[in-house]
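K.L.:
below is the sequence, then the predicted model.
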Amino acid sequence: MQATARKAVALFVAAMMALTMAFIAAPSKAFAATTGDLTITSQSAEFKGKDVKAWQMFSATVTADGKNASYTLNAEWEGLFTTEIGGNMAGLSGEELSQKAFEYVNALGTDEGANVIAFAKKASDWAKKNSIAATSSATASGDSASYVATFSGLAFGYYVVSPQGGSTADRGTDAILANVVTADKNVNLKSEYPTIEKTVDGDNHADAQVGDTLNFALTSKVPNMAEYNTYVFNFVDTLSKGLTLDQGTIKVTIGNLELQKDADYTVSVTGSNGAATELKVIMADFKTKHGDKASQDIKVTYSASINEHAVAGQDDAGNSAKLEYSNDPINGGTGESVPDVTHGYTFDFDITKTDGMDGSALAGAVFQLQKKGEGTPSS
């Protein structure tokens, strides 16, 4: 009996060693990936710093060759399809609802199509209204070449992606539907964010002296406000201490239409008297009055004079403008554009006319200084 037992143990050990050697010798098999990276890219500097959220609507199981995938609707999204979408999905549940929901999404068309865009907006709005926790979030970063928000290690599936709101001038909504079933998925964000350009006498800089008058313009575009019930849109302009604002020259236009103060906008001015001045132009009932003017130029113009607080020979720093605008149609949040800066240079001269031979001062010398391009000096 003991001999038999010893023989059985020896056979078992031999078998295990053979199995171990076979495992080591056999080539390792490639396992199908289960996660991927999703990158949202924009060419707009306004995208930098924006928060982006992603919700997994369907989980996905991908075949080893990566050519096919099966999808399962996540439980927290069932209400979107049974109540908001409804139709033949009302009253369904479980696998039957999951299949019908995927068929519905799959039939919407291409990622850039109007049906997909409309559904993505409906889905992101529904998630926010129902406080569905985002699967992941990212913050956009980058430089002048491109700005990106990257989600790393997302489990395969269909995702609803919602960046902080922009003007939505091109896309119609900021929401995106992204099918992540490969190691890398890249989406180009086509929405535009509100931007502002500030110019002085038609340029981004001016040379002047105390007493001169400069003409400023703040230019933007009317955003697409279709997904909002109300919309905040304000110009916030900072004038350096060396500038005195002429409030009587403030004018606001959309295209060729001049808007009326107090009826279409209000003005708030604070500061001055040796400190910076803040000019704020607050649009009134912007969505109601101008919701049909998306992409038209909106411009604020005014004049300001160089005062005694300007520092000669230095850049008149602190002269910039930005926008405040709505970026959350659900909760009413607002954001700010990247400030645009203009530069002013003030000059002061002490000039002595001297004799070219001995360097002595010339009594009664008369001369003129003119800016370049101002013509021939008078005699």
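P.N.:
Looks like it came in fine. These figures come from a predicted structure and were not determined experimentally.

K.L.:
alpha carbons only for contacts and neighbour counts from here, please
P.N.:
OK.

K.L.:
helices of the protein, residue ranges please.
P.N.:
Taking DSSP state H to define them, one finds helices in the chain at 2-25, 78-79, 94-106, 114-129, 286-290.

K.L.:
which of those sits closest to Thr334?
P.N.:
Across the helices of the chain, Thr334 has its closest neighbour in helix 286-290 (14.2 Å, CA to CA).

K.L.:
which residues touch Asp237?
P.N.:
Contacts for Asp237 (CA atoms under 8 Å, 6 or more residues apart in numbering) come out as 278-280, 319-322.

K.L.:
separation between it and Thr301?
P.N.:
Distance from Asp237 to Thr301, counting by CA to CA, to the nearest Å: 11 Å.

K.L.:
repeat for Val187
P.N.:
Going from Val187 to Thr301 by CA to CA gives 38 Å.

K.L.:
ok, Glu197 next?
P.N.:
Distance from Glu197 to Thr301, by CA to CA: 12 Å.

K.L.:
what touches both of these two?
P.N.:
Shared contacts of Glu197 and Thr301, defined by CA under 8 Å, 6+ apart, are found at 217-218.

K.L.:
burial of the residue nearest to Gln56 when sequence neighbours are not counted, as a residue count?
P.N.:
Among residues not flanking Gln56 along the chain, Tyr159 sits closest, at 4.4 Å (CA to CA, 6 or more residues apart in numbering). Residue crowding around Tyr159 was assessed by other CA atoms under 10 Å; the count is 23.

K.L.:
what residues are up against Tyr159?
P.N.:
Taking CA under 8 Å, 6+ apart as the test, what Tyr159 contacts is 54-58, 177-180.

K.L.:
next, the one to line up against it:
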Amino acid sequence: MSAPTVLGRDPSRLYVRYAIAGDVDAVAEAIRVEQTIEFPADLAPDWIQQEVVGQVEDRDEGSVVISYAAGVYAGGLGQVLNVLWGNVSLFEGVRVVDVQLPAPEHLGLRGPRFGVSGMRSLLGVASRPLLATALKPMGSSSEELAATAGVLAEAGIDLIKDDHSLGDQPWSPWRERVARCAEAVLDANEMAGTSARYLPSLNVPADEVLQRADEAKELGAEGLLVLPGITGFDAMRALADDDDLALPIMSHPSMLGSHVVNPGQGLDHGILLGLINRLAGADMVVFPNYGGRFGFSVEQCAQIRDECAVARPGVRSALPTPGGGMTLERVPEILDLFGQDVVLLIGGALHRGDLRTNATALRESL
């Protein structure tokens, strides 16, 4: 894995490069104050101006690097994100384009529990790409979804997840669906000698997230699908850090698109969908691949790929999981961009024709 860009030399500080459309000096001054004391800087005591307010480390015609002291981002992932992008998210023409994390002893975040090597170990897959698909469509009964899950597991699909839109709908209530799909996958594994894992969606009320995660494990699920744009990044972090739960996590980008799609505003694709997902504990990161039904480019997908893998001390790597309208015919092309450390997420295309035949052909092609 490559090393991240060096933005500064103090291992205790968080460094952020902001691209700025406008007066760089004026906006930089606003950012360093707004992201820390949110108070007229000249009215603050000298020590606060020197030790608490963000410091401008570098600037050029279109960007600035600002660093933040350990005391400023202390308190967990929520405050790290607040300092990185909190109030400045309300500024026009500002985008986070690079981040240098503090040393692990200052950051205090564990990141993915399993990461790339851990997922390969769990699934018994030494080097090939991992395979994933989603249970669809909404409106199917729990029995229908479970039958589909069993076929996919027998065919050798590694990760069988709920579609992110599956919550607690009347056609397939959450507990009923999780119990039946988990049982179907475990039975198929035993019969076919496969090692598929079922990942139910935690698209559930906020006050039930941790309880439902525990319940999913009790019902036989062997992973979780989390929607951090809805449930919260720190909720995903809490799930990843729970030693009693200890399940791999796949993140889904629902509700996160508005942070990345405007090139002059928000966060770079790699920062939000790669780095922040890693900090929040995602072992696998779902995002729209280029050439699908969403508008991500090759370069933006490469950013996510790189941020999932780049060496960040104390934080394991994550598996990029490109999806969004992928087809079996595109598998070689996808592997050219992402390499072998990738989860191939192919959903609806497997259902064009015979599901078992298509899933088996995909598995055998790898």
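P.N.:
Great, that's in hand. Everything numeric in this text was worked out from a predicted model, so none of it was measured.

K.L.:
list the TM-score for the superposed pair.
P.N.:
Overlay of the two chains. TM-score (TM-score structural alignment, normalised by the length of structure 2): 0.27; 169 aligned residues with a CA RMSD of 6.7 Å.

K.L.:
show me the helices in the stretch 51-200 of structure 2, by range?
P.N.:
For the stretch 51-200 of structure 2, the helices defined by DSSP state H, counting those that start in this stretch occupy 70-73, 77-85, 104-107, 115-123, 142-155, 174-192.

K.L.:
residues of the last one that come out buried?
P.N.:
Of the residues in helix 174-192 of structure 2, 174-175, 177-189 count as buried by neighbour count, 16 or more other CA atoms under 10 Å.

K.L.:
return the distance of Leu357 of structure 2 relative to Glu154 of structure 2.
P.N.:
For residue 357 of structure 2 the amino acid is Thr, not Leu. Taking CA to CA, one finds Thr357 of structure 2 at 11 Å from Glu154 of structure 2.

K.L.:
more neighbours, those two?
P.N.:
Glu154 (25 against 14).

K.L.:
can I assume the more buried one is in contact with Ala192?
P.N.:
Yes: counting by CA atoms under 8 Å, Glu154 of structure 2 touches Ala192, with 5.5 Å between them.

K.L.:
ok, now how distant is the residue lying closest to Thr213 of structure 1 once chain neighbours are set aside from Leu239 of structure 1?
P.N.:
Excluding its sequence neighbours, the residue lying closest to Thr213 of structure 1 (CA to CA, 6+ apart) is Ser305, at 4.2 Å. As judged by CA to CA, Ser305 of structure 1 and Leu239 of structure 1 stand 11 Å apart.

K.L.:
what is in contact with these two at once?
P.N.:
In terms of CA under 8 Å, 6+ apart, Ser305 of structure 1 and Leu239 are both contacted by the residues Leu245.

K.L.:
and Gly153 of structure 1, what does it touch?
P.N.:
With the criterion set at CA under 8 Å, 6+ apart, Gly153 of structure 1 makes contact with 35-37.

K.L.:
in strands only, show me those.
P.N.:
If you go by DSSP state E, those have 35-37 in strands.

K.L.:
can I get the buried part of those residues as one ChimeraX selection?
P.N.:
To isolate the buried ones among these in ChimeraX, judged by 16+ other CA under 10 Å, type:
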select :35,36,37
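
K.L.:
can you list the ones in strands among the contacts of Gly153 of structure 1 in JSON lines and add distance to Glu78 of structure 1?
P.N.:
Listed next are these as JSON lines, based on distance: CA to CA, whole Å:
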{"residue": "Thr35", "distance to Glu78 of structure 1": "23"}
{"residue": "Gly36", "distance to Glu78 of structure 1": "24"}
{"residue": "Asp37", "distance to Glu78 of structure 1": "25"}
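
K.L.:
closest one to Gln99 of structure 1 out of the ones in strands among the contacts of Gly153 of structure 1, please.
P.N.:
Closest to Gln99 of structure 1, out of all of these and judged by CA to CA, is Thr35, at 22.3 Å.

K.L.:
number of residues surrounding the closest residue to that closest one other than its chain neighbours?
P.N.:
Excluding the flanking residues, the one nearest Thr35 of structure 1 by CA to CA, 6+ apart is Ala155, at 4.4 Å. Counted with other CA under 10 Å, residues neighbouring Ala155 of structure 1 total 19.

K.L.:
surely Ala155 of structure 1 touches Ala54?
P.N.:
No: Ala155 of structure 1 lies out of contact with Ala54 (CA under 8 Å); the separation is 11.6 Å.

K.L.:
thought Arg180 of structure 2 was touching Ala149?
P.N.:
No: in this structure Arg180 of structure 2 lies outside contact range of Ala149 using CA under 8 Å: 9.4 Å.

K.L.:
overlap in contacts, those two.
P.N.:
The contact sets of Arg180 of structure 2 and Ala149 do not overlap (CA under 8 Å, 6+ apart).

K.L.:
leaving out chain neighbours, which residue sits closest to Thr277 of structure 1?
P.N.:
Gly271 (4.4 Å).

K.L.:
now the residue nearest to Gln56 of structure 1: how far from Glu78 of structure 1?
P.N.:
From Tyr159 of structure 1 to Glu78 of structure 1 the distance is 14 Å (CA to CA).
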